[in-house]
Each structure stands twice: as C-alpha cells, then as structure tokens.
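Engineer: Okay, predicted coordinates and the sequence, questions at the end:
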Amino acid sequence: MSSIFRVPGAAAPVFARAPLAAALALALSSFAAQAQQTATPPDSDSRHVHGSGLHAKDLDAVKVTASPFGSTADQLSRPTEVLSGEKLDEARAASLGETVAGMPGVQSSNFGPGVGRPIIRGMDGPRVAVMADGLSSADVSTVSQDHSPAIEPFLADQIEVLKGPSTLLYGSGAIGGAVNVVDGRIPETAVNGISGRAETRVDIGDKDGQTSMARVDVGNGGLTIHADGVYRNAKDYDTPEGRQANTFIDNKSGAIGASLAGDWGFVGMSVSRFNDSYGNPGEPGDLAAGERGVHLEMHQDRFELKGALNDPWGQGSGLRYSFGHTSYDHTEFEGEEVGTVFKKNANEGRVEATFAADNGWKTAVGVQGSDSTFQAIGEEAFVPRTDTKSVGVFAVAQNTWGAFSTDLGARIDQVKYDTETGLSPDYKPMSLSASFGFRLNDQWRLTANLDHAERAPAEEELFADGPHIATLAYEIGGNDLQKEKANQAELGLQYRNDWVDAKVSAYYNRYNNFIYLTDTGNQWYFDEEDEYLPIRQWTQGDAIFHGFEGEATFHLANNDRVGAWDLHVFGDTVRARLADGGNLPRISPARFGAQLRWEGDAWRASLGGTRYMKQDKVAVNETPTAGYTMVDAHLAYHIDAGSTSWEVFLDGNNLLNRDARVHTSFLKDDVMLPGRNGTFGVRVFF
C-alpha cells in the first residue's frame, strides 16, 4: 500500500485505475479464504453484523462513538442518528453531504457533485462540525461554498449525526450539530487474522463514472495493521435539459494505520492522504473555444495518534486521548492559470476521562485544544492570513433512575484570532445543556432537551474584505461581531413494538446575535470581468429557527414464505427567519418520503420516493425554488461463500428523470441535479 502516498510533485496516484482496485479485492478475498478455517460469514459483512428479525434495519442499537459513555442511539436523550451497515452501503456518494442527506433533518449543500457539506436543521457552514473519529476534518470547507470537506464517505464504518447544539463535546463550531465519520484507521480492538472489504462500481445513465475502494486489517491478536484506499473518477453528468458542464470529479485517497490493543485498551497511529480534483459548474468555461472552466485541486496530509485505557480508576472508568496534525492546501485554477491558493496547517488534541460512581452517575471531563494557521494567496484572497488558537474544558454527567434518565453538561472555550492586518479579537463562548428521558412503558419514551450554546465568529465572518468569486459578491467582514448565542428547547417521542419503530421531535431555537450575510445595496466594479458585484456585509441580528421531523418503520411481514417487508416513512421541515421580520436565505425546503423494502434469503430490494416541497419563504433578492420528486430503487444479491461474502448490486436514482434544483445552493439557477442514472457494482467482505 505504499503507492497510496507520493512525494509532493511526483505523480503516483492512489489506485491509478479502477481495475487495480478490483484485482486487489480479489487477491485479498482469496488470501482471506485460505487464512480463515471457519465457514462463518465475516464480521466485516454488514448484512450479518447489524440486526436480525423484525428490526433488521433499525440502527438505534449501534454504539455511538461520539458519546463519551459508549451509549447506543436509543439510550441517548439527545437527537442522534447513525448510518451504518446496508443503509450506509446504499447511501454512499461522492460527498459527505449527499451521503447523509437521506436522514430526517439533514440535507446537503451543493456546488456541483464534488462539493456537499451537511446541513442540519437549516444550519450549515461553520455551525456544523465535520469530524473524522472525533477530530476536526481541518479543511477550509467553511470558508467558501465551493470548498469540499476532506472526508471520504466510502471508507466510513459508520457515520454519526448529532442534531441540534453539540458544542459540549466539540466546541463552538458545533452550535448547529455535528457529523462524525468513524473510519477505523486506528483499530481500537485487536484483529486476529485478516479481514476487510472491497468494492468497485460504475455509473450508468446520465452519470458516467467509477469508484473503487479496498480496506484491510491484519493482526495477530495484539498488533493490527490497517490499510485503505479509494479511487473515483467521474465525467460531466447529464440533466434532463442537457450536459452540466464542469461537473467532473477525480479523487484519490488512502491511509495506513497500526495499533496495539488488548483488555487494557489500545494505542495507535495513522497517516493518510486525501487528493481531490473537481470542477466548479458555476464557471464552466467553454471547451469548444479552448477555454477550460474553473476547477479545484485539493491535497491534505493527516497524521493521527489515538489511544485509550480501560478501567484505570476502577470498573467503568476510562481515559481517551487523541492528537491530529493536518497539512492542507488547495488551488483554484481559472482555466490553466492559478487563481487562488488556500493553505491551512492545524494541530488538535483532546483528552477525556470518564468515571463511574456507585450511585449510578457516570461523568466525563475533558480538555480540547487546537492551533491553526489559514492563508489565501491570489486574486480571491478575501480573508487575510489568520492564526487561530482555541482551548476548551468540558464536563458531562449521566444517570438513570428506573424509567427516568438525565444528561447534564457544561463547557467553556477561549478562541483567539491573530491576523496579519493587526486584528486580534478573542472570545469565550460557554455552553450548558440538560437532557431528560422518561420511559412511559415498554413501548413509549419521551425526551426533552434544553440547550444554551455560544459560537465565536469564524474567520471569514470577521475578516473578509474582497471579491468572493464563488458567490459573485464583494464580502466585508464584521470586525466587531459579538458571540452568537442559541437557546433551544426540543421535545421528542419514541414508540417501538414488534411491528413499528417510530420517533418524532419538535424544536424551537432562538438566536441572539445571529451572524448572516446581507446586501448593502452598493456595488463594486470587478475590472477583470468588466462587471459590478454586489457588496455584502457580515452582520448580526436575532433569529428564530423552529421545525419538526419524524420517521417510522412499519414491519409489514417477516416469514420464510414472503421474506421481510418494511415500509419506512419520514418527513422534516424547518422555518428560519429574523426576529424583526424577513426570511433567512438558502434554508432547506420541507420534504417527505417513503420507501418499501423487501429482504429474502439472498436478495434485498427497495423502492422509494422523496418529495421536496417548493421553497418560497425566501430572503431579499433570493428567488423561490420549485419542488420536485426523486424516486430511487435498490437491488442486491448476497452470497456467503465460507469466510467470504459477495454482493452484486444495482441502484437507480431520479428514475422519473425530474428537473431538480437544490435551494441551498448558490448555483441553483444555473446547476441542476443529474437526470435518470444508475450504479452497478460488486462488493466483497472477508
């Protein structure tokens, strides 16, 4: 796997061709079949690991690693969703946002298929933390809407989405929620033998591309070595109205990790590289005239150290620690010329200790710190070089008394900026949280959450001063911006019996000093393009977010004659407005959907549709977006062959070939989603 990495300037890609990944998958599975003497299906096979019986697709029993106490999703009072197993396999997409966008309350930004950042309950950008195994992704995806997160969803073991303020554990950048991608690059439990998975897929119809991945863990019961890699190449896609120019993707990523693990805990390290190249369809150029469009080339090197001690202070206690160093840069090319280079170097560390008392209380205390330097060089350097230092301390506690449970927590941070322009503001955001759960009986459970969360303004909100070509505006930061403060209340209700799993929640969030970008009414002359750009100013005002979301899975049948039949329905809506009047821009539209799913001995299939409603509650100078319906289908055939499992699958998307524009995108008037398309592929687990 040494070919995963290259010396800067050399040309040695990860899995330079898809057939290489397929060949690697076959070789690994063959080796695994010889190494394993058992006929038991492998643990890497999600079909056999997650669930059985009526609740085969219910992921609430999966452990949430973002919880300091190792709780499962159904034990938490806070709104948490986990995507793993077969559902994750069916949802995997080129971007993180698109992968998680099927969850209630979660949608995706869109700046072409190469860019998709999660939007949680209408919140995005610096309000939603994106993490890899609990540490920040340390990219610059919050600086501009055309910047992609440096996360590869095809390598995720599971993806955890924390909805609502999650600042207690992850700092002020999670005031709207957090998405944690668990990739297992540092194995936390020992592997004895060899295990892993591989996949190769090709796109058909209105999409033309391929993705191949492989990962392997080899161990002797103490030392475990991990390696993974992904190669993705996609050409411009088609829409119902024709070709969408400059929507290509060329992605290569991979990692090597190792750990020592036992009953005492584990300690390990990993090194990874993420390379991504993609087009900006908002500036497609004209290939017929020899003019290439704007495209971005991204590189990130990441080094991580992580470990844990089990029961260091008695049964139920623990100590976890992690450190990450990231070196990131991406270049925005205007045709063949370099336009702007963005660079970021970041260090982040975290230590967390947990305790268990005889009276049932579980507590966790921790400290988290980071130090980063960001700079932009070139014509779109609208944010000055900025050094950012932050440190936070937090404490959370949990207890259960019969049918009643509670989670309490507090955190305080210090965030300090130092810019080359001489500005050096600092902030001390504080967060408090109380969550309660009450089990009315074996079927019903009621939850309530009260949160006060604060956020320090981000670099672009404070210091922007220049043309931001991605949004076609001249942006001016607010040097005197105050802390953003959110007060949220949420009620949830869950019901479960042998035939249905259901949950609904409603929330109300009042923001003080909400930071947003507003038009000043003035214009700036952009001489390079001989046009005027609107001047927009980062400012503050009070805002209100409230919404509703729910989902239910009805287990219609489950027997040897007809197989297992499930009907899943869901819906969500969010309303966001300024307290003194006026709507906030680019808020996710309401939607509802349903999916009918069948599973037999070797087959599984599903057919579903999601209706995105018209979004006409728009801000000043924002246009409405028409609604649309997306229909998708999945078909898979699964084979257990001793210690190896195989799966052949076919997925279909936008089967009705509908015109679809993403309201949350700055490019919605110019860029459409792909038309009718499908994916055919093969997976192997060993």
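Structural biologist: Sure thing, it's come through. Quick caveat, the model's predicted, so the values are computed rather than measured.
Engineer: Could you use CA atoms for every contact and neighbour count after this?
Structural biologist: Noted.
Engineer: Quick one: list the elements packing against the longest strand seen in the chain.
Structural biologist: The strand that spans the most residues within the chain, counting by DSSP state E, is strand 531-559. In terms of contacts (3 or more CA pairs under 8 Å, 6 or more residues apart in numbering; DSSP states H and E), strand 531-559 is packed against strand 473-476, strand 500-526, strand 563-578.
Engineer: so the next helix or strand after the first one versus strand 500-526, what angle?
Structural biologist: Meaning strand 473-476. Once the chain leaves strand 473-476, the next helix or strand it forms, by DSSP states H and E, is strand 484-496. Put simply, strand 484-496 runs at 150 degrees to strand 500-526, going by axes from the mean of the first three to the mean of the last three CA atoms, to 10 degrees.
Engineer: Quick check: buried residues in strand 484-496?
Structural biologist: 484-495 (16 or more other CA atoms under 10 Å).
Engineer: doesn't residue 631 make contact with residue 651?
Structural biologist: No: checked against CA atoms under 8 Å, the pair residue 651 and residue 631 is beyond contact range at 11.1 Å.
Engineer: In addition, the following structure is provided for comparison:
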Amino acid sequence: MRPSPIAMQRTALAVALALSFAPVAQAAAQDAQTSPTSDTRHAADKSGESHIKEISGVVVTASLLGDTADTLSKPTDVLAGERLDENRAASLGETVASVPGVQSSNFGPGVGRPIIRGMDGPRVAVLSGGLSSQDVSTVSQDHAPAVEPFLADQIEVLKGPSTLLYGSGAIGGAVNVVDGRIPTDAIDGVSGRAETRFFAGDQDGNTSMARIDGGNDRFALHADAVYRNALDYDTPRGRQANSFIDTRSGALGGSMVGDWGYVGLSASRFEDAYGNPGEPGDLAAGERGVHLEMKQDHYELKGALRDLWGAGNGLRFAVGHTGYEHTEFEGDEPGTVFRKNANEGRIEATFGDAQGWQGAVGAQASSSTFVAIGEEAFVPETGTRAQGVFGVARRSFGGFQLDLGARVDRVKSSPDGGDARSFSPLSLSLAGAWKLDERWKLTANLDHAERAPVEEELFSDGPHIATLAYEIGDADLRKEAANQFELGLQYQSERMDAKLSGYYNRFRNFIYLADTGESWYWDEEDEELPIRQWTQGDATFRGIEGEATFHLAANDSGDWDLRVFGDAVRATLKNGGNVPRIAPSRLGAQLRWEHMGWRASLGATRTNRQDKVADNETPTAGYTLVDAHAAKHFDTGNVSWEVFADASNLTNQDARVHTSFLKDAVMLPGRSVAFGVRVFF
C-alpha cells in the first residue's frame, strides 16, 4: 500500500504546521508581559530543562493525595521528558513496554494494549486524565485503545491491584495518560511543542504532532493535533501485508483558572484506520485484507477547588461522555460494526495535613451501552452500570508511613434478551513504607481486590475471527478475587538509583479462555475454528522485577549512565497447567551519554523463550532487540529545538510476541530508523 496524494498532502500540511508554530510562538512570547513566576516556569520549557526533569519529582495525578513517584508506597512508574520522547510509539502498549513488569499485546502495529505483570484486557484500566478511555479494546485483541501517546505530557503506570482507585477493571493495574487538554493552571503568554518524524528502513511512514497552550491569569486555552501514516512494514522474512496505520486525532480545551482552582471543558476526536495482518487478503488478485476504521468523540468537564478547608485540601471532579464506533471491513465491504456510548463521573475530596492523618474520599459512577452488529457480533447488546465509593488514609510515624484504603462497587450487566447479572466487588489495601536511612527504603503491600466479569466473558456466543476461535461465555461466572502481597526495596545515592520488588498473587475464580478440544465449522467454507470457553479456576501469579541506573561518570567527556532492568512472571492454575498467553521474562541494558546539548544511547533487550504454556498453546522463541537513540538540543531565542534519530531492531532479529493470537503469522518489524525534529516554545 503506497500513500495516496491526499495522504501526502496531509503529511506536508502536518509538517508545515509543526514547523510554523515556532516563529509564531516566539513573537507572541516576546510581546507578552510576564510575571517573574511565569518567566521562571516558561524559561524551563524554552531551555528544555523541564523536558529533562527528574522523574522522581513528578506529581502522579492518579494519586488521590498528590504524591510524587518516589513517595508512593504502591509500585508506580512515570514516563515523562526525554524518556517518554524516546519511547513514543503508535500504540500505548509499545510506548510503556520499557517499564519493568510491563509489556504490550500485539495485533499488528496499530494495536497494542499494556500487559502488566502478565495481566491485560479487562484487568488493566486504560485511563485518560483519570477517566476510562471507554473504547472497546478489552472486547477483542484486534481493537485498539482510543488513546494517542504522542500527545501525552506524562504516562503513569500503576502496577499491581489498582481497584481501590479505579474500580473493578483495574485488578491488574492501570495506565493513566496525562495530556493537559483541560489546563489546570494559569498560562501567561503562549507555549507548546511540535514534532515531525519520518520512518525508513523496514517501516516507511511519518508521524506529526503540534500542541499549543495560551492564556493569562484567568483563562487558559489548549489545542492539539496528530497525524500518522505508516505503510505495511517489512520483517526479516518479508513484507508484513496489511499492517498499515492511518491515524488522526485532535482536541480543543479551555479553563477558567485562579488561586481558587480551575474548571474547564474539552472536546476531542480520535480517528484510526489500520489493517489486520492476520487476514491480509490477496493484493495480487485485487483482494484487500480485513481492516478497521474507528472514530471516537469525547467531551469532558473537569475542575478542582483548592484549599477549601485548609492548605492542600479541596475537591476534584470530572464528568465525561464518549461516543465510539468502529467498522470492520472485509475487503471493501463493511462487516461487523461495534458501538459504545458511555458516561462517567468522579469526585474526590482530600483532608488532613502532613503532621497527622491525611485522607481522601470519593465516588465514581459510569453507564455504558455496547452493541455489535454483523457477522462477528459474538456478544449481544449489553448495558453496564457501575457505582463505587472509596477512601484512603495515611499517617507518618517518623520514618514509617502507613497507608490504608477501601472501596466497594456495584456493577450490573444487562444483556439484550437475557438475564442481568449484578456484582459487588470489594477492595481493601494495607501498605507500609520504612525509610531505613537516607539511602534505603523498604515497602510492603497487602491487597485484596475483586473484579466483576465483563460482557465478553459472560455473554459471548459466536465466531470471533480476531482470535480465530468460536467463543462461548458463561453467564454464571462469579466475581474474581485476588489476594496479593508485595515487598519492595529502593536505594538512592549519587552513584546509583535502584528498585527491586517481588510479588505473590493468589486468585480465586480466575477467569480465562480455555480450549475445549472441540471445533466449529463455517457453513459456507467448512473452515474449522477451535471452540474456546470462558472458564474459572484458582490461579497463582508470582513474579519479580527491578531496575538500576548506575551513574558511571560526570566529567569533561559528559554524563554517562548505565540502566539495567529485568522482569519475570509465572502464572499457574491450581488444577494443573499454566495460565494461557503469559508474557515471557526479559533482561535489558542501556548505556546513555549526555554532553553540551548532545545525548545518545545504545541498548539491548533480551526477551526469553516462553515454553511455560497452556494446553494447545505453542511455545515462542526468544529474541534480542538492539535499539539506539541520538539527539541534539539547541536554543534560538525563546524557542528550543531538537533534531533526533531513533533506530530499532538494529540486528534485524526475528521477533514474535508470545501474548498475541497472531504470533505464528505476524512478526515485529525488522531494522528501522526514524529521523525527526522537535520544537519547544
């Protein structure tokens, strides 16, 4: 598939927009009258200092008490600054896959959902600004999350049970994308960023984005846009047919702001078209493969009232409405249509002070209607209603920090023509952190989390071509319950930053898709599909993960750092055998250098062979991916620039993703290189 004239025009326009923002912003900044405080804040943007800020000091917006990443007892990672820039990819899963304990699902380059500690789908919540993405990516592996990583200011990864914060769908963790589409603080003048990058080698295409924020001490406005177009990529064994992507996304937002807080609105559109490489068609015969065209509109009201009853105590609230639709095309003919309309609201109140008890209470409610129309409508129209209340409390006793939390939900799923099911998940959490001395910190977490089964697990009954199976749900499934214990150790000094954690998680009534050993046949083509049944059984997950950054040198030759990381998870069923499609273990290392505006890195990640497989599941060979990055940062007046080059799979390795249903037919791209420019103003 080659770019059409329209696609080439869009690319040229995106590049022109990205590069034209810089002089406009420079002129606006020179004309604006800024206060000393505002000058200091924006000077960081212009010089690139905020772009390379220390991640340990970044506020985790997903935390109810406004914690930074290094003060949380719960295992949390934040991608921001240059590390986020170097890891941005077309999918959210690929963007966060460098975090220990996190990997990505794969259904071609257009689809990648985060897998946290071996769990994915309805066990991992994908959030945008604290609210659910409300797409249908949990229903099937070929459905992409409606989230754009290139617009993120930071991405927060909460590992382990996060049901306490975000309800039943976060029993395995949560990934929160913070995009700033509703400004939360005053903006004096104009600021923003833009980027365009072109891919070469085994993957041809481009991605361009632009973002601009402006305002004064009372009003703040925001606008952003992304355009991505990528052709079918090459693998070491030839072209991966029907692996193209074409994405457009944009938003407008605005807020009233002040010392009292903020209240704002945003409207966004996400459009995506991508091929299903598992069904490539026959281009030689003029037959297009299966591809998906998706659009989602999202409207949001969000605000905060600060210091209502003491410094640092106030209210946060958010309300969102989402309309989602995608069509799966078989060649040029529309096939199954998936639609979802959803509303969600959330409110939180904080209280207390750092000298005594601190706490927060809140409530969350959502309603959604999901419908599939067409040949692959294997799940009936279903309405889901959920309500939850939650609270957390914290107290510090010298070098010891105690965290307590509880949440109770009510979830009701009502299928068209069937009996409704209701569940009442309960979550409880006890966490402690001991600061042993200035360098060492020990954390311990004990969590009880419960999850209500979702539509596809309860009510499926039909051929699901994406997973190449006939899926059957079980309307009598019980809620899933997990008890997890985790122990973590952190070390920080001038020479090294390190953290290591191990966890043990016992599931009661774990829900998984099991092969029955029977087959179902298409009437028309006599094509055989295995019958898979949503089943429950007790299971155990245990794992270890860690990373360390060694600060090797800081001298006239520059700053030299070595980062090493690794993770492993083992998941077994109580009645014997392994949990299906568990991500394999990994080991990785990266050497980084920075000097006088230059930075470069060279790294390798070894993904090991996965042979701990379930019945009728095949093992997957291991592979090593070698990546490299280089960038040059320089300033021109009030505008900062970066030119960069990124390279992936430099040794052109054969690589297949074990968790993918398409692993036997779809490989990861071969050797690829990207070149681009970023501008900050």
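Structural biologist: Ah, there it is. None of the values given here were measured: they were computed from a predicted structure.
Engineer: Just the TM-score for the two chains, thanks.
Structural biologist: Once superposed, chain against chain, the TM-score is 0.97 (TM-score structural alignment, normalised by the length of structure 2); 670 aligned residues with a CA RMSD of 1.6 Å.
Engineer: Out of the helices and strands packed on strand 531-559 of structure 1, indicate the one that is most buried.
Structural biologist: strand 473-476 (a mean of 24; mean count of other CA atoms under 10 Å).
Engineer: by contact count, what packs against that one?
Structural biologist: strand 465-468, strand 531-559.
Engineer: where's the longest one relative to the chain centroid, distance-wise?
Structural biologist: How far strand 531-559 of structure 1 lies from its chain's middle: 15 Å, per CA atoms, centre = their mean, to the nearest Å.
Engineer: what's the angle between it and strand 563-578?
Structural biologist: Using the same axes, to 10 degrees: strand 531-559 of structure 1 against strand 563-578 is 150 degrees.
Engineer: Okay, buried residues for strand 531-559 of structure 1 please.
Structural biologist: 533-540, 542-555, 557-558.
Engineer: Neighbours of the counterpart of residue 590 of structure 1 in structure 2, how many?
Structural biologist: Alignment note (TM-score structural alignment): residue 590 of structure 1 maps to residue 585 of structure 2. Number of residues near residue 585 of structure 2 (other CA atoms under 10 Å) recorded here: 21.
Engineer: can you check residue 286 of structure 2 too?
Structural biologist: Residue 286 of structure 2: 9 neighbours (other CA under 10 Å).
Engineer: Now do the helices in structure 1.
Structural biologist: For structure 1, the helices defined by DSSP state H cover 18-35, 46-49, 85-91, 96-100, 167-170, 459-463.
Engineer: In structure 2, which residue range corresponds to the fourth one?
Structural biologist: It stands for helix 96-100 of structure 1. Under TM-score structural alignment, the match for helix 96-100 of structure 1 is residues 92-96.
Engineer: Check the mean deviation of the matching stretch from structure 1.
Structural biologist: Superposed on structure 1, stretch 92-96 of structure 2 shows a mean distance of 0.2 Å to its aligned residues (mean CA distance after the TM-score superposition for structure 1).
Engineer: still on that earlier bit, reformat the helices and strands packed on strand 473-476 of structure 1 as JSON lines; add distance to residue 396 of structure 1.
Structural biologist: Putting these into JSON lines (distance: least, CA to CA, whole Å) gives the following:
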{"stretch": "strand 465-468", "distance to residue 396 of structure 1": "40"}
{"stretch": "strand 531-559", "distance to residue 396 of structure 1": "26"}
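Engineer: List the contacts of the nearest residue to the match of residue 590 of structure 1 once chain neighbours are set aside.
Structural biologist: Nearest residue to residue 585 of structure 2, sequence neighbours excluded (CA to CA, 6 or more residues apart in numbering): residue 568, at 4.2 Å. Residue 568 of structure 2 is in contact with 101, 543-545, 584-586, counting by CA atoms under 8 Å, 6 or more residues apart in numbering.
Engineer: 6 Å instead?
Structural biologist: Contact analysis of residue 568 of structure 2 by CA atoms under 6 Å, 6 or more residues apart in numbering lists 543-544, 585.
Engineer: Also residue 384 of structure 2?
Structural biologist: 367-368, 412-413.
Engineer: nearest to residue 424 of structure 1, of the helices and strands packed on strand 473-476 of structure 1?
Structural biologist: strand 465-468 (15.9 Å; CA to CA).
Engineer: Can you state the residues of structure 2 onto which that closest one aligns?
Structural biologist: Under TM-score structural alignment, the match for strand 465-468 of structure 1 in structure 2 covers residues 461-464.
Engineer: can you check stretch 535-545 of structure 1 too?
Structural biologist: Residue span in structure 2 matched to stretch 535-545 of structure 1, by TM-score structural alignment: 531-541.
Engineer: Fine, thanks again, bye for now.
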